[in-house]
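Enquirer: I need the structure of the sequence given here:
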Amino acid sequence: MAARVMVWNEHRHERRNCIVRDIYPDGIHWTIASFLAEAGYETRTATLDEPEHGLTDEALNETDVLIWWGHLAHEEVSDEAVRKVRERVLNGMGLIVLHSGHFSKIFKTLMGTSCELKWREADEKERLWVVSPGHPIVEGIGEYIDLPKEEMYGEHFDIPAPDELIFTSWFEGGEVFRSGCAYFRGSGKIFYFRPGHETYPTYHHRDIQRVIANAVQWARPVRRSRPVYGNAKPLERIGVKA
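Expert: The predicted model follows:
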């Protein structure tokens, strides 16, 4: 059964900036949803200005993996929406956070840190080095991915140490960055993937598309019941002598 993917996007840059609109005329969310549909996934989209930000209980319950792109309006996302997404992740829903989504409420909540970093917009080359070559997220990817122009993100990136580090980026100006970070939270999996500044055609790059498609497959829920928590009866008789 194909994973059910929701691509969430603020959809603000595309309406305000003609450069972004030319690159993503239907929105970043539709570009991502389209190449994931071509990869065989069942896709839907949601945006900030929809009722409940498109993150209704029904929509979330029908989502296996949620992809999150945000930048201008992190604080406009309601705390209730963040609470619902967090609960779904802990119960097994996958979460893929892209680019400036590092500063979203949901990512900071799940990380428990500031998620601050250095940044610069200077049309720099980015080289993403694969540092975990056996990981399923990099299936079909070479030793590195070159992006001719991207926004720089630099260390220190204030996140918990990743459970699995998949990519490390080098930038033309000299900085490096942990750009592909995987985490396990509760029964869910989270992948943070750095590339994707809105004024560059990053999500049209075939290798970037391949990584995101692979990440969906990796992050989809494992089909099992969530562990039972709280007071537990013993499985064996306690204090019985032979």
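Enquirer: okay, CA-based contacts and neighbour counts for the rest of this
Expert: Fine.
Enquirer: Ser83: neighbouring residues, count only.
Expert: Ser isn't right for residue 83; it's Arg. Taking other C-alpha atoms under 10 Å as the criterion, the count of residues near Arg83 is 13.
Enquirer: Apologies, that question was intended for Pro221.
Expert: Pro221 has 20 neighbouring residues, counting by other C-alpha under 10 Å.
Enquirer: my guess is it contacts Gly188, does it?
Expert: Yes. Under the criterion of C-alpha atoms under 8 Å, Pro221 is in contact with Gly188, at a separation of 6.8 Å.
Enquirer: hey, what's in contact with both of these two?
Expert: Contact with both Pro221 and Gly188 is made by residues Gly92, Met93, Gly94, according to C-alpha atoms under 8 Å, 6 or more residues apart in numbering.
Enquirer: Scan these and report the most crowded one.
Expert: Ranked by neighbour count under the definition other C-alpha under 10 Å, the shared contacts of Pro221 and Gly188 are headed by Gly94 with 29 neighbours.
Enquirer: ok, it - contacts?
Expert: Contact analysis of Gly94 by C-alpha under 8 Å, 6+ apart lists Asp64, Val65, Leu66, Gly188, Lys189, Ile190, Val216, Ala219, Arg220, Pro221.
Enquirer: Highest neighbour count among those?
Expert: For the contacts of Gly94, neighbours were counted using other C-alpha under 10 Å, and Val65 has the most, 30 neighbours in all.
Enquirer: so what's it closest to, chain neighbours aside?
Expert: Nearest residue to Val65, sequence neighbours excluded (C-alpha to C-alpha, 6 or more residues apart in numbering): Gly94, at 4.3 Å.
Enquirer: To compare against the first, here's the next sequence to fold:
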Amino acid sequence: MNITIWNEYRHEQNNPNVAKVYPEGIHTQLADILDAYGYTNVRTATLDEPEHGLSQEVLDATDVLLWWGHKAHDEVNDEIVDRVVKRVLDGMGLIVLHSGHHSKIFRTLMGTTCDLKWREADEKERLWVIDPSHPICADIGQYIELEREEMYGEHFDIPEPDKLLFVSWFEGGEVFRSGCTYQRGRGKIFYFRPGHESYPTYYHHCIQKVIANGVSWATPSNTTKQQYGNVKPLEDITGKEYE
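Expert: Next up, the predicted model:
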């Protein structure tokens, strides 16, 4: 399996507090997670690379794409957005992390604003497992508890998920749909909320396990590509002409 991890990589370069948490960038930490789980064909890409590191050649060779963005959503070129969306529809898996909910790619695939409430106040977060039978939730237990995280609160303006996997409770009282799956075209999508840049969330073993599970789940299925448009009949149609 070929995996590409995309990160805008701005906070880590401009904010010393974030650089202390992720000195080599969030994308590098995510790559280390997948390496620890035995994924060997992992590459990274960042916003300021040519074509944002997502050339057609790279995307064509990618089975699952992980996406982390926050402060520079508008800087992602629309041509690249269209390119990624097409690959998802054609079968590439997509894992959207934390503030990637407002990325052009996720909003395009959801068809909604993907707006929500938020607050950064060092709050405890408890992510309750809603569907323990789902493979993304394997070996997680009843909940994941994070000592400090950014709060995201309802209403979250997304379509009803195909599967709701996690619901978060925050110390300030809000709740949030933090783990949602979708299918768009032939591609599988998993949105997973935790991962604010100033907190060491991606070092938490349960968060790492969910991400690794998500990558495995989002792997493209070996199904026949469907044919669309005008087609000839499989059988003779008596007395009918067709184009």
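Enquirer: that older thread, how much space separates the residue nearest to Val65 of the first structure from Tyr41 of the first structure?
Expert: When C-alpha to C-alpha, to the nearest Å is applied, the distance between Gly94 of the first structure and Tyr41 of the first structure equals 14 Å.
Enquirer: Equivalent analysis for Arg86 of the first structure, please.
Expert: According to C-alpha to C-alpha, Arg86 of the first structure and Tyr41 of the first structure sit 23 Å apart.
Enquirer: now swap in Asn214 of the first structure and tell me
Expert: Remark: distance between Asn214 of the first structure and Tyr41 of the first structure (C-alpha to C-alpha) = 11 Å.
Enquirer: same thing with Ser132 of the first structure?
Expert: Computed as C-alpha to C-alpha, the Ser132 of the first structure to Tyr41 of the first structure distance reads 25 Å.
Enquirer: Look at His74 of the first structure and say how many residues are nearby.
Expert: By other C-alpha under 10 Å, the burial measure for His74 of the first structure, its neighbour count, is 17.
Enquirer: Now Phe184 of the first structure: closest residue in space that isn't a chain neighbour?
Expert: For Phe184 of the first structure, the nearest residue in space outside its immediate sequence neighbours is Ile190; the separation is 6.2 Å by C-alpha to C-alpha, 6+ apart.
Enquirer: and the alignment partner in the second structure of Ala232 of the first structure, which of the three is it?
Expert: Taking TM-score structural alignment as the criterion, the aligned counterpart of Ala232 of the first structure in the second structure is Val231. Per DSSP: H, G, I helix; E, B strand; the rest coil, the secondary structure class of Val231 of the second structure is coil.
Enquirer: ok, now Leu164 of the second structure?
Expert: strand.
Enquirer: Name the SS class of the residue lying closest to it once chain neighbours are set aside, please.
Expert: With C-alpha to C-alpha, 6+ apart as the criterion, Leu164 of the second structure has its nearest non-adjacent residue at 4.8 Å, and that residue is Cys180. For Cys180 of the second structure, the reduced secondary structure class is strand; criterion used: three-state DSSP.
Enquirer: Tell me who's in contact with the residue lying closest to Tyr199 of the second structure once chain neighbours are set aside.
Expert: With C-alpha to C-alpha, 6+ apart as the criterion, Tyr199 of the second structure has its nearest non-adjacent residue at 6.5 Å, and that residue is Glu149. By C-alpha under 8 Å, 6+ apart, the contact set of Glu149 of the second structure is Glu120, Ala121, Asp122, Glu123, Lys124, Glu125, Pro194, Gly195, His196, Tyr199, Thr201.
Enquirer: same thing but at 10 Å, please
Expert: Glu149 of the second structure sits next to 119-126, 170-171, 194-201 when contact means C-alpha atoms under 10 Å, 6 or more residues apart in numbering.
Enquirer: Pretty sure His155 is one of the things Thr113 of the second structure touches, is it not?
Expert: No. When contacts are counted by C-alpha atoms under 10 Å, Thr113 of the second structure is not listed as touching His155 (11.4 Å).
Enquirer: Surely Lys108 of the first structure forms part of a helix?
Expert: Yes. Lys108 of the first structure sits within a helix when classified using three-state DSSP.
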